[in-house]
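Visitor: Just to be clear, the model below is a prediction. Sequence and coordinates:
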Amino acid sequence: MTRRLLFVIALSVLFSPCTFSQAPKLDRQVAVTIDDLPAGMADRLPASDITAMTTKLLGTLRDQKIPVVGFVNEKKLYKLGEVDERIKALQMWLDYGFELGNHTFSHMSLNQRELKDWEDDVVQGESVTRMLLTQRKMKLRYFRHPYLDTGRDLETRRKAEEFLMQRGYRIAPITLDGWDWAFAGIYEDAKKRNDTALQQQIVKDYLAYHDAVFAYSEQQSAKLVGYEPKQILLLHASNLEADHIGELLDVLRKRGYRFIPLQDALSDSAYSLPDTYVGEEGTGWIDHWAITQGKIPQGAPVFPQWVIERSKELRLSTGQVSAEPQY
């Protein structure tokens, strides 16, 4: 977590968390994606809590008719005595009318492991998800890179892309990322301790930071692409999103967004632009486009320092899980 928080800070300037920015009325479009299913903190939550969280999250999304693809780490299904209930949490996504994608078995970084190990993890992460989709006559279509790590060098990146294409995947890029997982970790702790005041502060800053990220991403993508493309939002399965995603959706609506399927977003020509980004740190596609064009991304909003410090105190991870099932 620390290196990634430092990375985003290095690209940032200070923002005000007090008020949402006012955006002109535009016909903006965004696809919502949610990572780390069945839950980002699945190692710390009993299956009953995961089920309750999933029910609340999916209920809001269904009621508001938001198309969503959820990306699965199947490693998180394997906890002694809870496998069936955790799989049922994935089934709920399909029962509610949503789609599932592959996020590798163990949330493995392509930047930190050998390509063959990563490929094996991708395949291992397909078994349950593909079975559930096949039962509903659906296909496993989308892949999301853990940590957005697409490869330390261009050769590795291109080989990984070819591997995914041969297995029938379309990579799901992202352009809007407010690091909700970091807010979610400290929110989970505050909720367990019934610290209502802290929960309210977390939600306030979570919404304000996302609004600032949306404004930045809109401006930067317009400069780099020549127009605002159909955006793709990255979120994570958590109690924070279960409790407050409706408020975040309202922030997007105030900025003029309509919600579209991932397939429609990927039809935007922006996602076919030249992209040669490689590096130790995964990042979003706006940075990919900028660096490919020889430009340095500048002006991103600063992530709240107090959230960083609180995360360190709680020793929260970025979602990486061990390579072996938790039997």
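Guide: Yep, it's here.
Visitor: contacts and neighbour counts: CA atoms only from here.
Guide: Noted.
Visitor: in the stretch 51-200 of the chain, which spans are strands?
Guide: For the stretch 51-200 of the chain, strands defined by DSSP state E, counting those that start in this stretch occupy the ranges 68-72, 99-102, 142-143, 170-171, 176-177.
Visitor: May I see those strands organised as a markdown table, with distance to Asp27 added?
Guide: What follows is the strands of the stretch 51-200 of the chain, written out as a markdown table (distance: least, C-alpha to C-alpha, whole Å):
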| stretch | distance to Asp27 |
| --- | --- |
| strand 68-72 | 19 |
| strand 99-102 | 25 |
| strand 142-143 | 26 |
| strand 170-171 | 25 |
| strand 176-177 | 17 |
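Visitor: Just name the most buried of those strands.
Guide: Comparing the strands of the stretch 51-200 of the chain by mean neighbour count (mean count of other C-alpha atoms under 10 Å), strand 99-102 ranks first with a mean of 28.
Visitor: try it against this one:
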Amino acid sequence: MKKINNGILIVMLSIFNLVLSAQSEKSVVITIDDVPQTNSSRSNLLSVLDSLQIPVSIFINENRVYSGGKVDSVKLLLLEDWLSKEYVSPGNHSFNHPRYSAIGVDSFSAEVIKGELLTRNLSLKYDKDLNEFRFPFNDLGKDSLQQIRIRNFLEDNGYNITPFTVESSDWMFNYLYATYLSQGDLENAQRIGDRYVNYTIRMFEFFEELVDEEYNRDIPHIYLCHDNRINSDYLAAIITRLSSLNYDFISLEEVLRDSVYDQKEYYHLKYGISWIYRWMEDNKLRKEYMRKEPDLMDIYKEYENMRTKIK
């Protein structure tokens, strides 16, 4: 009887260890675009991140630090506040946030260089590398030629193109959320905030299922969101939910070590889709997966209706 119990115990421990191992393989880095928001001298989102103390990569538009064509000292201090944090790593997001496919390689190259001047100095001050670039709108170019030209430029200037795997249209939720708050409609603001959190988690679940079908393993994810009001109030809830689903929060550098990010890209249009789709050689399969994404049509219609009313 004792031998049987020991055998059962060994099996149970083995299963438990396998479960723990599987759980620990889930990981994600939080990446935040359009930094810094300069509506005040202190970032509410940064205060939230201070309390969370997880690795974060930020992508900076330096035009936000200017007023009247000159560097605004108060806004520059806000940017420095971000970059002074040990848990924050910097990235270039261009100066003015233009669409690459619309302005072409020469103008866009100038945007990249102009968009790094302040950030590079602050990165040196805080002993951080500036070698990541994320395209505004994740628009890498309208065709393969345009994409190759800008890739070569970025590589020559020491930049990697920063991908993402999961995003949840936070910009659209934020428009509704901020508008309802400005109208004093707290009930609808909370409804939108809660929907944003739930939709984000559903998007993680969707891409986890897709990745399992494609690769038969977990991959470290890159979540894309923005420096905006809804994330100041709800990103912590998303982090809490992801933690409860056994995600580890790691740095962008750690994520990019996974071989999945070394794959060839087969998507050569301007639209800002997930890199999980870009790695699919079969265009028909890509479209099939994209059609299966969790539905957001009700929020889109609400967003369009709100914009029409405000115009």
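Guide: Nice, thanks for sending it over. Please read these numbers as outputs of a predicted model, since none were measured by experiment.
Visitor: now for the strands of the stretch 51-200 of the first structure, which one comes closest to Gln124 of the first structure?
Guide: Of all these, strand 99-102 sits nearest to Gln124 of the first structure, with 9.8 Å by C-alpha to C-alpha.
Visitor: Quick check: the closest one compared with the second structure, mean distance?
Guide: Once the two are superposed, strand 99-102 of the first structure sits an average of 1.1 Å from its aligned residues in the second structure (mean C-alpha distance after the TM-score superposition for the first structure).
Visitor: Do a quick rundown of the helices in the stretch 1-150 of the second structure.
Guide: 2-24, 44-52, 73-83, 100-114, 117-125, 144-156 (DSSP state H, counting those that start in this stretch).
Visitor: and the third one, which stretch of the first structure?
Guide: What that stands for is helix 73-83 of the second structure. Aligned by TM-score structural alignment, helix 73-83 of the second structure corresponds to residues 84-94 of the first structure.
Visitor: cool, and the last one?
Guide: The alignment of helix 144-156 of the second structure onto the first structure (TM-score structural alignment) spans residues 154-166.
Visitor: I'd like the distance from the matching stretch to the chain centre, please.
Guide: 21 Å (C-alpha atoms, centre = their mean, to the nearest Å).
Visitor: buried ones in that stretch?
Guide: 156-157, 160-161, 164 (16 or more other C-alpha atoms under 10 Å).
Visitor: what does that stretch contact?
Guide: 115, 119, 143, 150-151, 170-171, 276-278 (C-alpha atoms under 8 Å, 6 or more residues apart in numbering).
Visitor: Kindly tell me how buried whatever residue of the second structure lines up with Trp289 of the first structure is, as a neighbour count.
Guide: Superposed on the second structure with TM-score structural alignment, Trp289 of the first structure falls opposite Trp279. Here the number of neighbours of Trp279 of the second structure (other C-alpha atoms under 10 Å) works out to 17.
Visitor: Give the closest residue to Trp279 of the second structure in space, chain neighbours not counted.
Guide: In this structure, Trp279 of the second structure finds its nearest non-sequential neighbour in Glu265, 4.8 Å apart by C-alpha to C-alpha, 6 or more residues apart in numbering.
Visitor: mind listing what the aligned partner of the one you found in the first structure touches?
Guide: Residue correspondence, TM-score structural alignment: Glu265 of the second structure in this structure matches Asp275 in the first structure. Asp275 of the first structure makes contact with 288-289, 292 under the criterion C-alpha under 8 Å, 6+ apart.
Visitor: name the element Asp275 of the first structure belongs to?
Guide: Taking DSSP states H and E as the criterion, Asp275 of the first structure maps to no regular element, lying outside all helices and strands.
Visitor: How about Ile245 of the first structure?
Guide: Judged by DSSP H and E, Ile245 of the first structure forms part of helix 239-254.
Visitor: Just tell me what Leu118 of the second structure corresponds to in the first structure.
Guide: Under TM-score structural alignment, Leu118 of the second structure pairs with Val128 in the first structure.
Visitor: one step back: winner for burial among the helices of the stretch 1-150 of the second structure?
Guide: Most buried among the helices of the stretch 1-150 of the second structure, counting by mean count of other C-alpha under 10 Å: helix 73-83, with a mean of 19.
Visitor: Output the contacting helices and strands for that one.
Guide: strand 88-92, helix 117-125 (3 or more C-alpha pairs under 8 Å, 6 or more residues apart in numbering; DSSP states H and E).
Visitor: Using JSON lines, lay out those together with distance to Ser251 of the second structure.
Guide: Formatted as JSON lines, those follow (distance: least, C-alpha to C-alpha, whole Å):
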{"stretch": "strand 88-92", "distance to Ser251 of the second structure": "8"}
{"stretch": "helix 117-125", "distance to Ser251 of the second structure": "17"}
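Visitor: what angle do the longest strand along the second structure and helix 229-244 make?
Guide: Looking across the second structure with DSSP state E, the single longest strand is strand 27-35. Calculated by axes from the mean of the first three to the mean of the last three C-alpha atoms, to 10 degrees, strand 27-35 of the second structure forms an angle of 170 degrees with helix 229-244.
Visitor: which secondary structure elements does strand 27-35 of the second structure contact?
Guide: strand 56-60, strand 221-226, strand 248-249, helix 252-255.
Visitor: Other residues contacting it?
Guide: 55-61, 64, 79, 93, 219-227, 247-252, 255.
Visitor: same thing with stretch 65-80 of the second structure?
Guide: Counting by C-alpha under 8 Å, 6+ apart, 35-36, 38, 41-43, 64, 122 sit against stretch 65-80 of the second structure.
Visitor: Now, of those, which are buried?
Guide: Here, 16+ other C-alpha under 10 Å leaves 35-36, 38, 42-43, 64, 122 buried among the contacts of stretch 65-80 of the second structure.
Visitor: Just the closest of these to Glu167 of the second structure, please.
Guide: Among these, and counting by C-alpha to C-alpha, the member closest to Glu167 of the second structure is Val35, at 16.7 Å.
Visitor: Of the contacts of Asp275 of the first structure, which ones are shared with the second structure?
Guide: By both residues aligned by TM-score structural alignment, their matches' C-alpha atoms under 8 Å, these still in contact after alignment to the second structure are 288-289.
Visitor: ok, how many other residues are close to the nearest residue to Ile296 of the first structure once chain neighbours are set aside?
Guide: Of all residues not flanking Ile296 of the first structure in the chain, Ala290 sits nearest, at 6.4 Å (C-alpha to C-alpha, 6+ apart). Here the number of neighbours of Ala290 of the first structure (other C-alpha under 10 Å) works out to 20.
Visitor: who touches Ala290 of the first structure in this structure?
Guide: By C-alpha under 8 Å, 6+ apart, the neighbours of Ala290 of the first structure are 224, 296-297.
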